[in-house]
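A.B. asks: Whatever this is, show me its structure:
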Amino acid sequence: MSGSDGTIGSAPARRRRLTPRFLVRHLLRFAVSLCVLVVASFAMIHLIPGDPLRQMLGPTAPKELVDQRRAELGLGDPLPVQFAHYVQHLAQGDLGTSFFSSQPVGDIIAQGLPHTLSLAVLATLVALLVAVPLGMWGALRTHKGRRPGTEAAFTALTGAAVAIPEYLYGLALLLVFALGSGLLPPAGLTGPSSYLLPVTALSIGPAAMLARLARVETLRELDSDYMRLAHAKRLPPLRLYARHLLPNTLTATLTMGGLLLGGLITGSVLVENVFAWPGLGQRTVEAITQKDYPVAQAMVLVYGALVLAVNFLVDLILGVLDPKSALATPRQEG
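C.D. replies: Purely as a prediction, here's the structure:
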């Protein structure tokens, strides 16, 4: 319907504000999830078969040396005692020291985390920038059953793109654009061009998924009353689609984009290994393979905490933006 200022929109004239109950509920959920994550990070690593000391000292190391080192590291204590020590140090901000490199785990994370986050954030932005116009284009081309061939091709191609793992995209891009043609650097971080291949590999699948969602949301909005009124007023296409259709299509797509950011943070592990990226991916795989308990536990904890934090922020944003949210209360405009 048309507003008093002559604009057209589907959102109500009331805004939402976060309530204390909403914030407390989500903070409690975040805290409980974090506690579960701490337990899971400890248990998961200790359930992996193998002896980290034998990997560190070698299979021929004398038993006396192995037992001495095990006592020094506290690995001979019962698991509940080890867990209590783990939580105690964690509460003090001490993530421990690597068994193999003797480097503080906090330093390892501080060195690699910015590179992992930059990769995930850029991939999310690229996915959104590609997906939203692509999804809207697909909806406009196929609205009301028009061009069934285009709809079938759009669905098939985006479905296939979602099904292929990110690391396979990474290997293909590496072979074609780095090892084959030499157009781009094959590994490491040597400059801005180093981002192109890993970001592309990470963003293709999410872009296809978001494009499918954007198309569905656009089709729903095209059949809404305010869009019918906008068409009846014969508004110029740019104003019609950019000013009225796009904002009302973005809510669900941006929400999913935020959730995908959390997935890309953890999903970047394999892609980072393909491109020898200086993030947390390589150290995570090495730590799990070597059973480097302090590093592996910290990596699981950091990845999980980042995903929880992203989901928490998405919930807060939805509590403000989503007019249908039952978790936030309306606030009348003054």
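A.B. asks: rest of the way, CA atoms for contacts and neighbours
C.D. replies: Noted.
A.B. asks: Kindly list the longest helix within this structure.
C.D. replies: The longest helix of the chain (DSSP state H) is helix 105-142.
A.B. asks: Setting aside sequence neighbours, what's the nearest residue to residue 207?
C.D. replies: residue 127 (4.1 Å; C-alpha to C-alpha, 6 or more residues apart in numbering).
A.B. asks: Burial check on that neighbour, number of neighbours?
C.D. replies: Residue 127: 25 surrounding residues under other C-alpha atoms under 10 Å.
A.B. asks: for the one 5 residues further on, same thing?
C.D. replies: Applying other C-alpha under 10 Å, we find 25 residues neighbouring residue 132.
A.B. asks: ok, it - contacts?
C.D. replies: Neighbour list for residue 132: 210, 211, 214, 250, 253 [criterion: C-alpha atoms under 8 Å, 6 or more residues apart in numbering].
A.B. asks: at 10 Å what do you get?
C.D. replies: 138, 207-208, 210-215, 218, 246, 249-250, 253-254 (C-alpha atoms under 10 Å, 6 or more residues apart in numbering).
A.B. asks: And for residue 96?
C.D. replies: 86, 89-90, 102-106, 293-295, 297-298.
A.B. asks: Residue 103 versus that one, what's the distance?
C.D. replies: 9 Å (C-alpha to C-alpha, to the nearest Å).
A.B. asks: Can you work out which residues contact both of those two?
C.D. replies: Joint contacts of residue 96 and residue 103 (C-alpha under 10 Å, 6+ apart) are residue 295.
A.B. asks: tell me which element the residue of the chain most remote from its centre is part of?
C.D. replies: Going by C-alpha atoms, centre = their mean, the residue of the chain most distant from its centre is residue 64, 45.6 Å out. Using DSSP states H and E, residue 64 falls within helix 63-73.
A.B. asks: For the helix or strand following that helix, what is the distance to the chain centroid?
C.D. replies: Next helix or strand after helix 63-73 toward the C-terminus (DSSP H and E): helix 79-91. On the basis of C-alpha atoms, centre = their mean, to the nearest Å, helix 79-91 sits 29 Å off its chain's mean C-alpha point.
A.B. asks: can you check stretch 296-306 too?
C.D. replies: For stretch 296-306, the distance to the chain centre is 14 Å (C-alpha atoms, centre = their mean).
A.B. asks: quick one on the thing from earlier: show me what contacts the residue farthest from the centre of the chain?
C.D. replies: Residue 64 touches residue 70, counting by C-alpha under 10 Å, 6+ apart.
A.B. asks: And this one, please, so the two structures can be compared:
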Amino acid sequence: MTAIADTGSRMGINPWLRFALRRAGRLLVSLWVLVTAAFLMIHLIPGDPVRAALGSTAPLSLVNARRELLGLNDPLWLQYAHYLRDLVTGELGTAITSGLPVSQIIGDRLPATLELAVLAFSLAVLVSIPLGLGMAVLTRGGRRRPGELAFTSSSVVLAAIPDFLVGVGLVYVFGVQLAWLPVAGRGDPGSYVLPVLALAIGPAAVLARIVRVETLAMLRADYLRTARAKRLPGHVIYLRHALPNALTATITQAGLLLGAMVAGTVLVENVFAWPGLGSTIVQSILAKDYPAVQGVILVYGVGVLLANLVVDVALALLDPRSTIREG
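C.D. replies: This is a model prediction of the structure:
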């Protein structure tokens, strides 16, 4: 696909088309690697995965019937071909323990995980951008050193604490000690507060630091000195000139954090007994229900790949020259 893009460059194809070809090629290769790894997972596990899932006391007839249902008696190449065919048609197999289609389990649990991830990511972005911009304006030129030190130290500490430990701390303070908010389940709006905060606090601290650093760099640029010399209003200088140019690195990091945030829902959901894919994959791993684990891993992997694709497109729109002309 890269060779096609390079050939298109020599033939004078539109740079946006070359950009689309490169990204599509990378996405397809990544999807193939993800799908192949998920397929091989069930075959690389020592022993019989069906016997492990059903237990040592399960009748041999039941084990053989499940193996036949899962197609594990077929040659490996045929299983792989059937696996790819089923993925194209949206068929993810059957869970060993429950006997339900994996696609049905994912369909029931995915909305809860998406709600959690989208709300947490939105909160992190909405908090970090004004906070980072404000701290850059307040501390530029070495001013307010104590405030800068407090902001930097606190953001480093918050970013270093794992999401699930933040969740445990929030449960103890706001659920056990103060009894202000529910600590388990997905119900009224109050049940969203603690898990969303647990997922958002660390990424918000990271993004706020990046916004501050990038904004400080922009404030030292020549074109902003010119803007100040023209006596433009402060909000025009900061919001129209400095912030958009500082967001390129922020968007890149935000995309990486979004992928990490999706993965972070696994542990946070278990802390708060949230009925999403995170709790589903943990239960499936404990039950050795490998078809269910395969399906959930695929969903998480595709989510991360799509998040990276969105970041690439956003960077191309913000800074088309550097991104589209990338070799």
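A.B. asks: ok, back up a step: buried residues in the helix holding residue 64 of structure 1?
C.D. replies: Neighbour counts over helix 63-73 of structure 1 (16 or more other C-alpha atoms under 10 Å) mark residue 66 as buried.
A.B. asks: ok now it, how far from the chain's centre?
C.D. replies: On C-alpha atoms, centre = their mean, the centre of helix 63-73 of structure 1 falls 40 Å from the chain's centre.
A.B. asks: ok but residue 330 of structure 1 is inside a strand, no?
C.D. replies: Yes - under DSSP: H, G, I helix; E, B strand; the rest coil, residue 330 of structure 1 sits within a strand.
A.B. asks: Counting neighbours, what do you get for it?
C.D. replies: For residue 330 of structure 1, the neighbour count with other C-alpha under 10 Å is 16.
A.B. asks: Quick check: which element contains the spatially closest residue to it that is not a sequence neighbour?
C.D. replies: Closest residue to residue 330 of structure 1 apart from its sequence neighbours, by C-alpha to C-alpha, 6+ apart: residue 16 at 4.6 Å. Following DSSP H and E, one finds residue 16 of structure 1 within strand 15-17.
A.B. asks: what's around residue 307 of structure 1, how many residues?
C.D. replies: 20.
A.B. asks: mean shift between the helix or strand containing residue 19 of structure 2 and structure 1?
C.D. replies: Using DSSP H and E, residue 19 of structure 2 maps to helix 15-44. With mean C-alpha distance after the TM-score superposition for structure 1, helix 15-44 of structure 2 departs from structure 1 by a mean of 1.4 Å once superposed.
A.B. asks: Just give the nearest non-adjacent residue to the counterpart of residue 318 of structure 2 in structure 1, would you?
C.D. replies: Superposed on structure 1 with TM-score structural alignment, residue 318 of structure 2 falls opposite residue 321. Setting aside the residues directly before and after it, residue 321 of structure 1 is nearest to residue 16 in space (C-alpha to C-alpha, 6+ apart), at 6.9 Å.
A.B. asks: do you know how far the one you found is from residue 323 of structure 1?
C.D. replies: Note on residue 16 of structure 1: its distance to residue 323 of structure 1, by C-alpha to C-alpha, is 7 Å.
A.B. asks: ditto for residue 293 of structure 1
C.D. replies: 46 Å.
A.B. asks: What of residue 135 of structure 1?
C.D. replies: Distance, residue 135 of structure 1 to residue 323 of structure 1, by C-alpha to C-alpha: 23 Å.
A.B. asks: tell me which element residue 224 of structure 2 falls in.
C.D. replies: Per DSSP H and E: helix 222-229 holds residue 224 of structure 2.
A.B. asks: and for that helix, what span of structure 1 is it aligned with?
C.D. replies: So helix 222-229 of structure 2 sits over residues 225-232 in structure 1, by TM-score structural alignment.
A.B. asks: which residues in structure 1 does stretch 82-102 of structure 2 match up with?
C.D. replies: With TM-score structural alignment as the criterion, stretch 82-102 of structure 2 aligns to 85-105.
A.B. asks: Would you mind finding the match for residue 292 of structure 1 in structure 2?
C.D. replies: Match for residue 292 of structure 1 (TM-score structural alignment): residue 289.
A.B. asks: do residue 27 of structure 1 as well
C.D. replies: By TM-score structural alignment, residue 27 of structure 1 lines up with residue 24.
A.B. asks: related to what we said a few turns ago, out of residue 293 and residue 323 of structure 1, which sits in the more crowded spot?
C.D. replies: More crowded of residue 293 of structure 1 and residue 323, by other C-alpha under 10 Å: residue 293, with 21 against 17.
A.B. asks: Contacts only, for the residue nearest to the more buried one when sequence neighbours are not counted.
C.D. replies: In space, residue 293 of structure 1 comes closest to residue 45 once its chain neighbours are excluded; the distance is 6.6 Å by C-alpha to C-alpha, 6+ apart. The contact partners of residue 45 of structure 1, by C-alpha under 10 Å, 6+ apart, come to 287, 288, 291, 292, 293, 294, 296, 297, 300.
A.B. asks: isn't the match of residue 318 of structure 2 right up against residue 254?
C.D. replies: No - in this structure, residue 321 of structure 1 is not within contact of residue 254 by C-alpha atoms under 10 Å, at 11.0 Å.
A.B. asks: Now for the two: what residues contact both?
C.D. replies: By C-alpha under 10 Å, 6+ apart, no residue touches both residue 321 of structure 1 and residue 254.
A.B. asks: ok, now how distant is residue 209 of structure 1 from residue 172 of structure 1?
C.D. replies: According to C-alpha to C-alpha, residue 209 of structure 1 stands 20 Å off from residue 172 of structure 1.
A.B. asks: how about the longest helix of structure 1: buried residues?
C.D. replies: The neighbour-count check on helix 105-142 of structure 1 (16+ other C-alpha under 10 Å) flags 105-106, 108-109, 112-113, 115-117, 119-128, 130-132, 134-140, 142 as buried.
A.B. asks: Mean distance between it and structure 2 after superposition?
C.D. replies: Looks like 1.4 Å for helix 105-142 of structure 1 (mean C-alpha distance after the TM-score superposition for structure 1).
A.B. asks: from what I can see residue 230 of structure 1 touches residue 240, true?
C.D. replies: Yes - assessed by C-alpha under 10 Å, residue 230 of structure 1 is found in contact with residue 240 at 6.7 Å.
A.B. asks: These two: who's more crowded?
C.D. replies: Taking neighbours as other C-alpha under 10 Å, residue 230 of structure 1 and residue 240 compare with residue 230 leading, 21 against 17.
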